[in-house]
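Novice: Here is my input; please provide its structure:
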Amino acid sequence: MDDARGTHPRRDGIDDAATYAQVQQAVLDLLLDQRPDVVLLDMGAVTFLDAAGIRALLTCRCDAQQLGNRLQIRRAHERVRRVLAICEVEHLFH
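Specialist: Down below sits the predicted model:
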């Protein structure tokens, strides 16, 4: 879904290690194919985030920055926001 601000890839969840690489690839493909200014990652369905998930998000953010774009998280579950805050990375996704 596109709008004036960016592109919104919707994920049903990145709450297990098997999906982290898929999320990273989907974000990278979107960045390379559509070149949005902002990628808004909808995390509304994600209720769990571990260290590998945080690493995947940080990798996606790094990929976006290298291409001159931004990655923002939308609709994050309270537990996910708490994990990001504890790891002191929440501010990187606004």
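
Novice: C-alpha only now, for contacts and for neighbours.
Specialist: Fine.

Novice: what ranges do the strands span in this protein?
Specialist: Ranges of strands in the chain, per DSSP state E, are 38-42, 70-74.

Novice: Switch the ones you listed over to JSON lines; also include mean neighbour count.
Specialist: JSON lines is the format used below for the strands of the chain (neighbours: other CA atoms under 10 Å):
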{"stretch": "strand 38-42", "mean neighbour count": "21"}
{"stretch": "strand 70-74", "mean neighbour count": "20"}
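
Novice: ok, which stretches of the chain are helices?
Specialist: Per DSSP state H, the chain has helices spanning 17-34, 51-66, 78-86. These are given in chain order.

Novice: Nearest to residue 30, out of the strands of the chain?
Specialist: Closest approach to residue 30 among the strands of the chain is made by strand 38-42 (8.4 Å; CA to CA).

Novice: re the thing from before, I'd like to know which of the helices of the chain lies nearest to residue 72.
Specialist: Closest of those to residue 72 is helix 51-66, at 8.3 Å (criterion: CA to CA).

Novice: Please provide the structure for the following sequence as well, for comparison with the first:
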Amino acid sequence: MTAAEESVTAFTWNLDAEHAAKLRTTVIGTLTEHRPASIALDLSGLAFADAAGVRGLHDLHAELAAAGCALTISHAHDRTRRMLSAAGLDMLFAAADTRRRQSEPGS
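Specialist: You can find the predicted model right below:
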């Protein structure tokens, strides 16, 4: 991870409307305070995501993009990946997955 990137890894709960709002508050706080070029969300601890949570990620992605900050997602479980892909958010996986593959031995 570079100094220009902030990682938010607070996903040990369900991603529903309530938690999407809390995530937005955290991420926008990071954006306002640190002005990173990108923010990476580690979804390895995400237990469940519903349509409201996915919509919250979609809206957060758009809000960060408008502020000139990229949002990436890493370590999403297959079920979460399928939900995000169905919502058209699979582009959020690309940068994080590429960085991870490049840092793995033998890459």
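
Novice: Once they're superposed, what TM-score comes out?
Specialist: Once the chains are overlaid, their TM-score stands at 0.85 when taken by TM-score structural alignment, normalised by the length of structure 1; 93 aligned residues with a CA RMSD of 1.8 Å.

Novice: re the thing from before, residue 92 of structure 1 is nearest to which of the helices of structure 1?
Specialist: Comparing the helices of structure 1 against residue 92 of structure 1 with CA to CA, the closest turns out to be helix 51-66 (8.2 Å).

Novice: what's the closest one aligned against in structure 2?
Specialist: Following TM-score structural alignment, the aligned partner range for helix 51-66 of structure 1 in structure 2 is 51-66.

Novice: What's the average distance for that stretch when superposed on structure 1?
Specialist: Comparing stretch 51-66 of structure 2 with its match in structure 1 after superposition yields a mean distance of 1.1 Å (mean CA distance after the TM-score superposition for structure 1).

Novice: Residue 90 of structure 1 reaches residue 84, doesn't it?
Specialist: Yes - between residue 90 of structure 1 and residue 84 a contact is recorded at 4.7 Å, counting by CA atoms under 8 Å.

Novice: Looking at those two now, which is surrounded by more residues?
Specialist: More crowded of residue 90 of structure 1 and residue 84, by other CA atoms under 10 Å: residue 84, with 20 against 16.

Novice: How about the contacts made by that one?
Specialist: 54, 90 (CA atoms under 8 Å, 6 or more residues apart in numbering).

Novice: What's it aligned with over in structure 2?
Specialist: Under the alignment (TM-score structural alignment), residue 84 of structure 1 pairs with residue 84 of structure 2.

Novice: and stretch 29-40 of structure 2, which residues are buried?
Specialist: Neighbour-count burial for stretch 29-40 of structure 2 flags 30-31, 35-40 (criterion: 16 or more other CA atoms under 10 Å).

Novice: any chance of those in TSV, plus distance to residue 62 of structure 2?
Specialist: Below are those laid out as TSV (distance: CA to CA, whole Å):
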residue	distance to residue 62 of structure 2
30	16
31	13
35	16
36	16
37	14
38	13
39	13
40	14
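
Novice: between the helices of structure 1, which one is nearest to residue 10 of structure 1?
Specialist: helix 17-34 (9.9 Å).

Novice: what range in structure 2 does that closest one sit on?
Specialist: Residues 17-34 of structure 2 are the counterpart of helix 17-34 of structure 1, counting by TM-score structural alignment.
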